[in-house]
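Asker: With the input below, show me the fold.
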Amino acid sequence: MIAPEFPEDLVWLNTDRRYTMRDLRGRFVLLDFWTYCCINCMHVIPELKMLEERYPELVVIGVHSAKFENEMRVENIEKAVMRYGIKHPVVVDSGQIMWRTYGIKAWPSFVLIAPDGEILGRTSGEGIFSILVPIMEQLIPEYEKRGSLHRERMMAGMTQKKVSGILSFPGKVASDGDNLFIADSNNNRVLIVSQDGDLVDVIGSGEEGHDDGEFGYAQLFRPQGIAIVGDMVYIADTENHMIRLADLGRRTLMRVAGTGRSGRPGFGGRGAEVSLSSPWDLVFLGDHLYIAMAGFHQIWRMDLDGMVEPYAGSGAEGLIDGPLEMARLAQPSGLTTDGNRIYFVDSESSSLRVIDGGVRTLIGRDLFYFGDIDGDFERARLQHPLGLIYRDGSIYIADTYNHRIKKADLSSRSIHTIAGTGRPGFADGPGDMAAFYEPSGITFLGDSCFIADTNNHAVRVYDLRSGDVSTMRINMKK
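Answerer: Predicted coordinates for the structure are as follows:
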């Protein structure tokens, strides 16, 4: 079967032109069907980069087929392309025209097209590099003999725009009661600042990597969650698939869990010997560090001796309540505790859930049940929430794709918006007029709620007393 032409009315990103299948003749084409919320789609981005570097005869085209309503907006996809350093062209398939044409059923999925336009095959899931390399090694000589293969690289990688300002896609925020810790994710560092925004210290050199050592030398890779115990700061080093430990007294950073490569769900073991997968948030309860293991669709935990193991979730994606080992989770991305229970937001099921003996859902119904509805828990809807924090009987939620901050009262079992218009933007002022852009982290310091406003590259402050939102000014001079 010959690959159908790209629909003419689709928007192209990350390129200065629109491509046709005829333009791509003479080269292998790999269509990557993805959506930017999908953790597995994030995991294959490095694999696609390796394939592009290895084979100049191969052109990768991203086909962004959205799951959530928020992901259909072109400007939001542009932010995701920038955030994850994607250099190949991306075609926006928000109406899922190409998705249906190619019979795609899951994210990520791949279709390989030959230099003569014939569809060679398709596959889904992670591991595309190991799947495709032997196929390419066999097919390249064959098509070269036919004289239908162009060996030179067709397009140079797009030059990535740089974020101007101090922060770049900040993910999570945490507090030790005195200072604010900011996961400055795309700058590969954690900033420690006072409540007034004065710089206290910086964990990480800013260079992408995984080296341990003194703060100014050590490396992180898009860190997210932070948990603080005294002078010890645990960091979810998300794209390194590690848990790191920063000693504030000694100003050193070291790995305490994770091999550095995303693996498959297992039974756990000694920290540095166990494969983790996109740890996204952390919280301490008792003598355990709990880990939102987004890539495994599980909650893990680590004890003080460095043993790490699955705690909740079977590893199968879904929204099913029940005993810890049988429940199904869907990309848990935020954790908090009231001192007795663990609460978490399950981003792919747009749900608020609690671990109290077993797993129980408070808000949410299934993987495709989402929206922006306040009110009783039973009817309320969220859209891909990533952050939450417990305070005084309520859960404050960064409802990421609704661009709002919401407060869920656990006693009345109701939720309402306290800040955000529901549309992406950047505006301070009264809560109902303030605008956020995919906020994903939230914490408290005193009577102020600090919010990582990810796509605005800022930390915003919600004042509990006045209900006003302001933007934190960070002074990088010590």
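
Asker: all contacts plus neighbour counts: C-alpha atoms, from now on.
Answerer: OK.

Asker: Name the residues that touch the host helix or strand of Leu253?
Answerer: Assigning secondary structure by DSSP states H and E places Leu253 in strand 252-257. With CA atoms under 8 Å, 6 or more residues apart in numbering as the contact definition, strand 252-257 has outside contacts at 203-204, 212-215, 218, 242-247, 270-274, 276, 306, 308.

Asker: ok, of these, which come out buried?
Answerer: Buried members of those, scored by 16 or more other CA atoms under 10 Å, are 203-204, 212-215, 218, 242-247, 271-272, 274, 276, 306, 308.

Asker: Could you pick out which of these are located in strands?
Answerer: Of those, the ones assigned to strands by DSSP state E are 203, 213-214, 242-247, 308.

Asker: compare with the first, here's sequence two:
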Amino acid sequence: MDVARGRLYFTDVSNRRVRVVDLTTGIIHNIAGGGTITGDGASNIGDGGPATAAVFSTHPMRVMVDAHDTLFVTDAHHNRIRRIDPATQMISTYVGNGAEAYAGDDGAAVRASLSVPHGARFDRAGNLFIADTRNHRVRRVDGDTGMITTVAGTGREGYSGDDVPAATADLAAPLAVDLDGDGNLYIVDTDNDRIRRVDASSGLITTVAGVGKIGALADGTPAREACFGRLRDVIVVDDTLLVADGNNAIIFRLDLSTGIIQHIVGTGTAGFSGDGGPAIHAQLRHPYSLARDEAGNIFIKDCYNYRLRRVDAVTGTISTIAGNGVEGFAGDDGPALEANLSC
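Answerer: Next up is the predicted model:
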């Protein structure tokens, strides 16, 4: 999920589409996906044609917008990152040859192999960092050369290697990444139940949160002692991390200067409630993706409530901005609040 120029972009996963909500008008549109497979080979996913005729896999997981308003979609089970041109609305493959494997480092990203990529983010220089989930790696595509490299992970699933070069450390199904203004990389190391950091200067990896156990999260817990319930996304805001904890049904804030965790959205009990009131008293049902606009408003993909929700930066009030709570696909070009969404 990403927000740019007053528009919220999100992947409607089971519907195999990318949709957008105009935050001024409240209208929802389909901007990519909805095509049908008609043949064999790369052409059957729609590359080279209109994005609305393209075919996504069963899991188009995340969408990002770069500084030029170009959209990028992690098409997980097609093992690709796909690119939608803002001028022509044509779709192409930016990273990945479609084979589920690990290959291609130090070569052209479009010829590399990925394995079910999920989250991805751009740094300020236009380099793309990809959570190559089933390869248990984070990979980097150089924005100038288009070359791909591994920046974290050995490819072995596990936990090891703090305070060593990140490429020599084990990860376990990383789902999401983000970067701070200095280029430090934060990784949601999902199956290790940890958040890890790769220092931009030294390249060393450390754990910033998580003891490595599944459990409930208590406010005020030092980050290195915290248990989580399957982390799903992270965004960096100055010296703070905002994190979606799916199974604990909360969004929490980690103050990097103090190392203390505090939940800011959700009660910790899955459900749907709280619109119009304080976000901390609302219920979520497996929050999966996060975005934040320039005003500081937080947007949440409330996955199994089939809604997109917004937390006001000034009042702390939560509201639904898209989805009627019914799973399905309906409502394009109409009010987003009346649309059916999937997870």
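
Asker: that older thread, mean distance of the strand holding Leu253 of structure 1 to its aligned residues in structure 2, please.
Answerer: For strand 252-257 of structure 1, the mean distance to aligned residues of structure 2 following superposition is 1.3 Å (mean CA distance after the TM-score superposition for structure 1).

Asker: and that strand, how far from the chain's centre?
Answerer: Averaging C-alpha coordinates over strand 252-257 of structure 1 and over its chain gives two centres that are 22 Å apart (CA atoms, centre = their mean, to the nearest Å).

Asker: Which residue numbers in structure 2 does it align to?
Answerer: Under TM-score structural alignment, strand 252-257 of structure 1 corresponds to residues 147-152 of structure 2.

Asker: tell me which element the most centrally placed residue in structure 2 is part of?
Answerer: Nearest residue to the geometric centre of structure 2 (CA atoms, centre = their mean): Gly119, 4.1 Å. Following DSSP H and E, the helix or strand that holds Gly119 of structure 2 is strand 117-122.

Asker: what range in structure 1 does that strand sit on?
Answerer: Strand 117-122 of structure 2 corresponds to residues 223-228 of structure 1 when matched by TM-score structural alignment.

Asker: which other residues reach the matching stretch?
Answerer: With contacts defined as CA under 8 Å, 6+ apart, stretch 223-228 of structure 1 is touched by 171-176, 181, 183-185, 188-190, 233-239, 279-284, 334.

Asker: Next: stretch 155-175 of structure 2.
Answerer: Taking CA under 8 Å, 6+ apart as the rule, stretch 155-175 of structure 2 contacts 117-119, 131-138, 150-154, 187-192, 198, 202-207, 232-233.

Asker: May I see the ChimeraX selection of the buried members of the residues you listed?
Answerer: To isolate the buried subset of the contacts of stretch 155-175 of structure 2 in ChimeraX, counting by 16+ other CA under 10 Å, use the following:
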select :117,118,119,131,132,133,134,135,136,137,138,150,151,152,153,154,187,188,189,190,191,192,198,203,204,205,206,207,232,233
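
Asker: residues in structure 2 matched by stretch 123-138 of structure 1, start to end?
Answerer: Residues of structure 2 matching stretch 123-138 of structure 1 are absent, with TM-score structural alignment as the criterion.

Asker: do stretch 180-192 of structure 1 as well
Answerer: Residues 71-83 of structure 2 are matched to stretch 180-192 of structure 1 when aligned by TM-score structural alignment.

Asker: got the end-to-end distance for the matching stretch?
Answerer: The first and last residues of stretch 71-83 of structure 2 sit 6 Å apart, counting by CA to CA, to the nearest Å.

Asker: next one: it to chain centre, how far?
Answerer: Its chain's average C-alpha position is 12 Å from that of stretch 71-83 of structure 2, according to CA atoms, centre = their mean.
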